[in-house]
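Student: Okay, predicted coordinates and the sequence, questions at the end:
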Amino acid sequence: METTKKEKQFDAVKMMRDIRDKISSETQNMTFDELKAYIKQKLAEKK
């Protein structure tokens, strides 16, 4: 039985890793209070 490799149009794992890496680089040197403010700001931007 042959298998055919189908090219993905959307790679959810790659997207999640990219997002996680971006957030990690933005928050790497933040204190806990700064991190809480960052999260609160990002959640407010979504609304």
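Tutor: Sure thing, it's come through.
Student: going forward, measure contacts between C-alpha atoms and count neighbours the same way
Tutor: Will do.
Student: Pull the number of nearby residues for Asp18.
Tutor: Per other CA atoms under 10 Å, the neighbour tally for Asp18 reads 12.
Student: got it, and Leu35?
Tutor: There are 15 residues near Leu35, going by other CA under 10 Å.
Student: Tell me the secondary structure at the one residue sitting closest to the centre of the chain.
Tutor: Compute the mean C-alpha point of the chain, and by CA atoms, centre = their mean the closest residue is Ile19, 2.0 Å away. Three-state call for Ile19 (DSSP: H, G, I helix; E, B strand; the rest coil): helix.
Student: alright, now check it against this:
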Amino acid sequence: METIKKEKTFDSVKMMRETRDKISSETQNMTFEELKDYIKKKLTESKSKLVGQA
């Protein structure tokens, strides 16, 4: 049986790491209250909802 190697067009691990690093740098010196406000703002901008909320 031959293995067919397919080139990736999208690297999800690389994207996740870049996103995580960006968020970490933006939030590194925030207090807990500032972090909550940051998360609420980002959710509002993306029109996403918090987990467990209707």
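Tutor: In hand now; what should we look at? As the structure is a computational prediction, the values presented were derived from the model and not from experiment.
Student: TM between them?
Tutor: Remark: TM-score between the superposed chains equals 0.85 [TM-score structural alignment, normalised by the length of the first structure]; 47 aligned residues with a CA RMSD of 1.4 Å.
Student: coming back round to it: look up how far Val13 of the first structure lies from the residue nearest to the centre of the first structure.
Tutor: 10 Å (CA to CA, to the nearest Å).
Student: Repeat that for Glu26 of the first structure.
Tutor: 20 Å.
Student: ok, those two, which is more surrounded?
Tutor: Ranked by neighbour count (other CA under 10 Å), Glu26 of the first structure and Val13 place Glu26 first, with 12 against 9.
Student: That one and Lys42 of the first structure, how far apart?
Tutor: In terms of CA to CA, Glu26 of the first structure sits 12 Å off from Lys42 of the first structure.
Student: What of Met15 of the first structure?
Tutor: Taking CA to CA, one finds Met15 of the first structure at 18 Å from Lys42 of the first structure.
Student: same question, Lys8 of the first structure
Tutor: Counting by CA to CA - Lys8 of the first structure and Lys42 of the first structure are separated by 30 Å.
Student: Among those two, which residue is more densely surrounded?
Tutor: Lys42 (10 against 7).
Student: Could you give the number of residues near Ala37 of the first structure?
Tutor: Neighbours of Ala37 of the first structure using other CA under 10 Å come to 12.
Student: tell me the strands in the first structure, going along the chain?
Tutor: Along the first structure, no stretch is classed among the strands by DSSP state E.
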